[in-house]
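A.B. asks: Give me coordinates for this.
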Amino acid sequence: MQLTKKDVLEQANKACKNTLMETLEIEIVDFGDDFLVARMPVNSRVHQPDGVLHGGATAALAESVGSFASHIFIDTEKYFVRGIEISANHLKSVTEGFVYAKAMFLHKGRTTQLLDIKITDDAGNLISICKLSTISLLKKQ
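C.D. replies: The predicted structure is shown next:
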């Protein structure tokens, strides 16, 4: 039986239970052959003291979606993924609604991956641009 897109999204989000992704209410909402999209609500839980989206929460969203994208494109029986470097440029503030992170590969190597992650708001405005490097490490047998 072939899984539907809805089934895959449900399984992916179920895997995020009891993690930082659940704490920040990050939800994977779409994927394709070369991208993965997640969203996070912007509310007081992810605000800075002055009421705008915290850059650290944005970086956590970016690393979560980028690492998850790397994870689904490797052989998880043999390898696990770890983020090794992230950079974020914050361009615009957000106070409410949702932000969406779309991760796309710039490089998909056997050992290292480089992802471009664009964070947008409900209106499609660019909020942040992030780059994430991940590494695939062999599991101990």
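A.B. asks: Going by C-alpha atoms from here, please, whenever you check contacts or count neighbours.
C.D. replies: OK.
A.B. asks: Could I get the full set of helices for the protein?
C.D. replies: Per DSSP state H, the chain carries helices over the ranges 5-14, 20-23, 55-72.
A.B. asks: looking at these, which is buried most?
C.D. replies: Of all the helices of the chain, helix 55-72 carries the top mean neighbour count, a mean of 22, counting by mean count of other C-alpha atoms under 10 Å.
A.B. asks: what's in contact with it?
C.D. replies: 21, 24, 26, 28, 35-40, 46, 80-83, 86-88, 90, 101-104, 113, 115, 117, 119, 128, 130, 132, 134 (C-alpha atoms under 8 Å, 6 or more residues apart in numbering).
A.B. asks: Sequence B follows; please return its structure for comparison with A:
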Amino acid sequence: MTNEAIDGMKFLETRGVGALADKMGIEFQEFTIDRTVATMPVAGNTQPAMLLHGGAYVVLGESLGSMAANLFAGPNKLAVGIDINATHTASATEGYVTAVCTPIHLGRSLTVHEIVITNEAGKRCSTVRITNLIKDAK
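C.D. replies: I've put the predicted structure just below:
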């Protein structure tokens, strides 16, 4: 199922990242089956207390984990999220956050990815884990 020959950035150009990721300013820096990296601005994604919204961390994590799962799934397959959780351990208040997504499990029907999100000082702010189901594309 794994196809390392697929160019991840070309895959993103062809498929797109989705309207929500675009609105939130998520930008992919690196995209392979083994590692995906993206950034997101804090500005425009805050809660009333001017901290990065917890839901924004989850959107960032799901965007990376789902796209990585779809890259792994290959042609004629679709990876869809079936479980996601996040633990927030610090806050970002300015600048950008960086998310690094790595696979925990890459199977025939399920993938599990961990996404570590840090602020500009390198402090871990959130850890997201997503499980995706791989199914035939319709």
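A.B. asks: sorry, back to before: out of the contacts of helix 55-72 of structure 1, which end up buried?
C.D. replies: Neighbour counting with 16 or more other C-alpha atoms under 10 Å marks 21, 24, 26, 28, 35-40, 46, 81-83, 86, 88, 90, 101-104, 113, 115, 117, 119, 128, 130, 132, 134 as buried within those.
A.B. asks: Can you measure across stretch 8-28 of structure 2, start residue to end residue?
C.D. replies: Start-to-end span of stretch 8-28 of structure 2 (C-alpha to C-alpha, to the nearest Å) is 10 Å.
A.B. asks: How much space separates the residue nearest the centre of structure 1 from G83 of structure 1?
C.D. replies: Compute the mean C-alpha point of structure 1, and by C-alpha atoms, centre = their mean the closest residue is V65, 1.3 Å away. When C-alpha to C-alpha is applied, the distance between V65 of structure 1 and G83 of structure 1 equals 11 Å.
A.B. asks: now do D7 of structure 1
C.D. replies: Plainly put, D7 of structure 1 is 26 Å away from G83 of structure 1 if you go by C-alpha to C-alpha.
A.B. asks: What of S70 of structure 1?
C.D. replies: Applying C-alpha to C-alpha, the value for S70 of structure 1 to G83 of structure 1 is 9 Å.
A.B. asks: Next: R45 of structure 1.
C.D. replies: In this view, R45 of structure 1 and G83 of structure 1 are 24 Å apart by C-alpha to C-alpha.
A.B. asks: next one: K6 of structure 1
C.D. replies: 27 Å.
A.B. asks: swap in K131 of structure 1?
C.D. replies: 11 Å.
A.B. asks: cool, T19 of structure 1 as well?
C.D. replies: Distance from T19 of structure 1 to G83 of structure 1, counting by C-alpha to C-alpha: 16 Å.
A.B. asks: what sits against D136 of structure 2?
C.D. replies: So D136 of structure 2 contacts 76-78 (C-alpha under 8 Å, 6+ apart).
A.B. asks: That one -> structure 1?
C.D. replies: Aligned counterpart of D136 of structure 2 in structure 1: L138 (TM-score structural alignment).
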